[in-house]
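Engineer: Attaching a predicted model along with its sequence, questions to come.
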Amino acid sequence: MPTNYKRKSNRQSWTTQQLEQAIKAVKSGSPVKTAARSYAIPRSTLIRHLTSPTVSTRLGPLDSVFNSQQEEELVQHLLDLEKRFYGITMTNVRKLAFDLAERNGLPHPFNKSTKMAGKAWLSNFLKRNPKLSFRKPEATSAARARGFNKPAVSAFYDLLEEALKDPKLTPDRVLNADETSVCTVSICFGIVVSLKISLILT
């Protein structure tokens, strides 16, 4: 199944509303040929729907493997993994989708040899859920993950605020730094304390 489906013919260029109006016209006494021409529907198509009202009118890609509730549960699971600093790749998502479909007995077109969902499914899944974004995960130590929490970060900025309020710290002694210079481990607290001590001594 292509990622972006493009029609290769003019089949079913009419709408469901046109079909319903044509059927209603025939039932009201209009000839099939006239109704088909009036509503731009092939005569054979109109006859088929008159004789078999339950026939499917759907063309194009297959239905989604998961319903809206199942897909939302998958999205929330991926977001929960991200909150726990568990790096997950696109390949992991494709394998997870395959396992989810298999364990729930859902019909799917996924590859049973590789046990993964296809790239086309993943592309459409991300389009439907733009809040998800996958990047190549970087190694993060357990110490850094534990250190990056609300109490630790709040304590760091409390110390920083106290240091910046010191009258001896003039604007010309404030250094500009981007986010790469903001540490998430305890060494930063020592830097701030050392900065304050040096200001008091000078």
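Structural biologist: Structure received.
Engineer: Going by C-alpha atoms from here, please, whenever you check contacts or count neighbours.
Structural biologist: Fine.
Engineer: where exactly do the helices run in the chain?
Structural biologist: Here the chain has its helices, by DSSP state H, at 16-27, 32-38, 43-51, 68-83, 90-103, 119-128, 142-147, 150-164, 187-201.
Engineer: Buried by neighbour count: which residues of the fifth one qualify?
Structural biologist: Read it as helix 90-103. Residues Val93, Arg94, Lys95, Leu96, Ala97, Phe98, Ala101 are the ones in helix 90-103 that count as buried (16 or more other CA atoms under 10 Å).
Engineer: and if you look at the second one?
Structural biologist: For helix 32-38, a neighbour-count test (16+ other CA under 10 Å) marks Val32, Ala35, Ala36 as buried.
Engineer: ok, now the longest one?
Structural biologist: Under the neighbour-count criterion of 16+ other CA under 10 Å, helix 68-83 has Glu71, Leu74, Val75, Leu78 buried.
Engineer: before we move on, the earlier item: can you tell me which of the buried residues of helix 90-103 comes closest to Trp121?
Structural biologist: Of all the buried residues of helix 90-103, Trp121 sits closest to Arg94, with 8.4 Å by CA to CA.
Engineer: separation between that closest one and Tyr157?
Structural biologist: Using CA to CA, to the nearest Å, Arg94 is found at 41 Å from Tyr157.
Engineer: likewise Glu71?
Structural biologist: To Tyr157, Glu71 is 39 Å away according to CA to CA.
Engineer: Centroid-nearest residue for this protein?
Structural biologist: Asn129 (3.0 Å; CA atoms, centre = their mean).
Engineer: what's near enough to touch His108?
Structural biologist: Val65, Ala101 (CA atoms under 8 Å, 6 or more residues apart in numbering).
Engineer: circling back: name the nearest residue to the residue nearest to the centre of the chain, ignoring sequence neighbours.
Structural biologist: Spatially, and ignoring its direct neighbours in sequence, Asn129 is nearest to Val75 (7.7 Å; CA to CA, 6 or more residues apart in numbering).
Engineer: One more to weigh against that first structure:
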Amino acid sequence: MVRTYKRKTNRASTAPDTMLKAVRQVLVFKKTIRGAAEEFGINYRTLARYCTKIPREEVEGSAEHPSCAVGFIGARQVFSPELEAELVAYVLMASDVYYALPPRAIRKLAFQLAKSHQLQTPPSWKENKQASADWFASFLKRHPLLSIRTPEPANPASAFNRSHVEMFYSKVKTLAERHGFRPEDIWIMEEMGITTAQRPDRVLARKGLKQTLDRGPLVSVSCAISAGGQVMAPYFVFPRVQFREHFLTGAPAGSSGGAHLSGWMREEQFVDFLQHFVRQTKCTRDTPRLALLESHAALLSIEGLNFAKANGVVSLSFPPHCSQHLEHAVYGPFKKCVNAAVDSWMLGSPGRSITIHHIPGIVANALPLAATPDNITAAFRACGIYPLNPNEPGLVTDCLIGSVPNGSDSSGDAIERSVDRDSEQTLDAQEKSGCRLDWLSCDYTAAAETCK
């Protein structure tokens, strides 16, 4: 398909209103077809065809433009101008609220929008589950207000934007006043990867000796905690094509799961997670719940947004590079407890290897040790989400330099006692490379003792 087409002739270039005037001269004022065609500069055979094509009511009435198409019909577009204007408005709004979308995410969103409105799409759209590159190139040409830009490197010291944090706090305050959320109505969701390979503690060895770490298959665990100190039953994503109920053997009561070859959550699994969230929190349109979500491409889908809106799930994304505390207070200790549970399992099962089917039982032992009510409430308080405190220095200071704010209580000391901080963050970044988008990453804040 030619993306840039230039007309080579002036054929079929008559304006619709000019064609209607010429037809009116013939049918109403009884002028000859050849005479009217010569007067308006139209081929007489073309004018004769439109004399039968344009309805008589429009010719005898006061209409300025005919209802039928005049001239060549342009290339078939999937979206109407109104729908495409809505898509452009959403892209611009997302860019203004620290949620800029890459081209691939916009192409997937366009396919989901066409599917939700039952529009006819090219076969390649259905095969690839996204709009084509040709459509995206034409989309940019039709809307010069949009442009592809290269984001700044994901360096917290430079990419962090205080205005984004202020916008986030203002939205939290607006939603809390609008819906009257209680502490148990405010939830934070985080997705973590757990591998079947043990992650041993640091040891002393010969200098320069390198050892490779077997990563093993990865199972992602999505946990949600509330400002009231509750922890929701986790949602597992197994690296399989099809999910089977026996995968959850030994998992915490009420757990759910899905399957994807990567082991990470995608659009389909996120819709399942929302259904799991609704079941666990009992939220409805009359009793909504606020879900503070990490920001990545899996959380962007028309089906997920429609389901959340229909079931009272009010979602809000964190700004980029703003979340060290909750990682150190709840999820950092959780990973250490997982490693301790793996050590115990290996001691009790000599000669056996851990598989993905053992991970739900390991999570069931580790999660209650790390996600305690004190740790959870301290996390929400440290990052200023509940009680709402936009002036809390923890979220801003720790995003920039990773230190504990002055005047912090004993919970702040617990953050400094978290060991293996750098190694855990490095491994997490490696686990999520290729699956997550740094323009949507988020962090959290809190304080807690690490698992011994």
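Structural biologist: Structure received. Source: prediction; values computed, not measured.
Engineer: is it true that Gln324 of structure 2 touches Asp398?
Structural biologist: Yes: counting by CA atoms under 8 Å, Gln324 of structure 2 touches Asp398, with 6.6 Å between them.
Engineer: which one of these two has more residues nearby?
Structural biologist: The residue with more neighbours, out of Gln324 of structure 2 and Asp398, is Gln324; 24 against 21, by other CA atoms under 10 Å.
Engineer: any idea what the more buried one aligns with in structure 1?
Structural biologist: In structure 1, nothing lines up with Gln324 of structure 2, judged by TM-score structural alignment.
Engineer: Now do Gln324 of structure 2 against Glu152 of structure 2, distance only.
Structural biologist: According to CA to CA, Gln324 of structure 2 stands 20 Å off from Glu152 of structure 2.
Engineer: what do you get for Val78 of structure 2?
Structural biologist: As judged by CA to CA, Val78 of structure 2 and Glu152 of structure 2 stand 33 Å apart.
Engineer: Looking at these two now, which is surrounded by more residues?
Structural biologist: Val78 (17 against 9).
Engineer: And Lys115 of structure 1, what's its match in structure 2?
Structural biologist: Under TM-score structural alignment, Lys115 of structure 1 pairs with Lys129 in structure 2.
Engineer: my guess is its match contacts Lys108, does it?
Structural biologist: Yes: in this structure Lys129 of structure 2 lies within contact range of Lys108 using CA under 8 Å: 6.6 Å.
Engineer: State the number of residues packed around the closest residue to Arg37 of structure 1 other than its chain neighbours.
Structural biologist: Counting by CA to CA, 6+ apart, Arg37 of structure 1 lies nearest to Arg43, which is 7.8 Å off, once chain neighbours are set aside. Neighbour count for Arg43 of structure 1, taken as other CA under 10 Å: 14.
Engineer: now do Ala291 of structure 2
Structural biologist: 22.
Engineer: can you pull the contacts of it?
Structural biologist: Ile186, Trp187, Ile188, Met189, Val313, Val314, Ser315, Leu316.
Engineer: ok, now with 10 Å
Structural biologist: 185-189, 224-226, 274, 277, 308, 313-317 (CA atoms under 10 Å, 6 or more residues apart in numbering).
Engineer: and those, which of them are in helices?
Structural biologist: Going by DSSP H, the helices hold Leu274, Phe277, Ala308 from the contacts of Ala291 of structure 2.
Engineer: Put the buried members of these into a ChimeraX selection.
Structural biologist: Per 16+ other CA under 10 Å, the buried members of these correspond to this ChimeraX selection:
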select :274,277,308
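Engineer: now, among the ones in helices among the contacts of Ala291 of structure 2, which is nearest to Ala340 of structure 2?
Structural biologist: Among those, Phe277 lies closest to Ala340 of structure 2 (CA to CA), at 28.3 Å.
Engineer: follow-up on the earlier one: would a markdown table of the ones in helices among the contacts of Ala291 of structure 2 with distance to Lys173 of structure 2 be doable?
Structural biologist: Shown next, in a markdown table, are these (distance: CA to CA, whole Å):
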| residue | distance to Lys173 of structure 2 |
| --- | --- |
| Leu274 | 23 |
| Phe277 | 22 |
| Ala308 | 20 |
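Engineer: From the ones in helices among the contacts of Ala291 of structure 2, pick the one nearest Asn339 of structure 2.
Structural biologist: Phe277 (26.8 Å).
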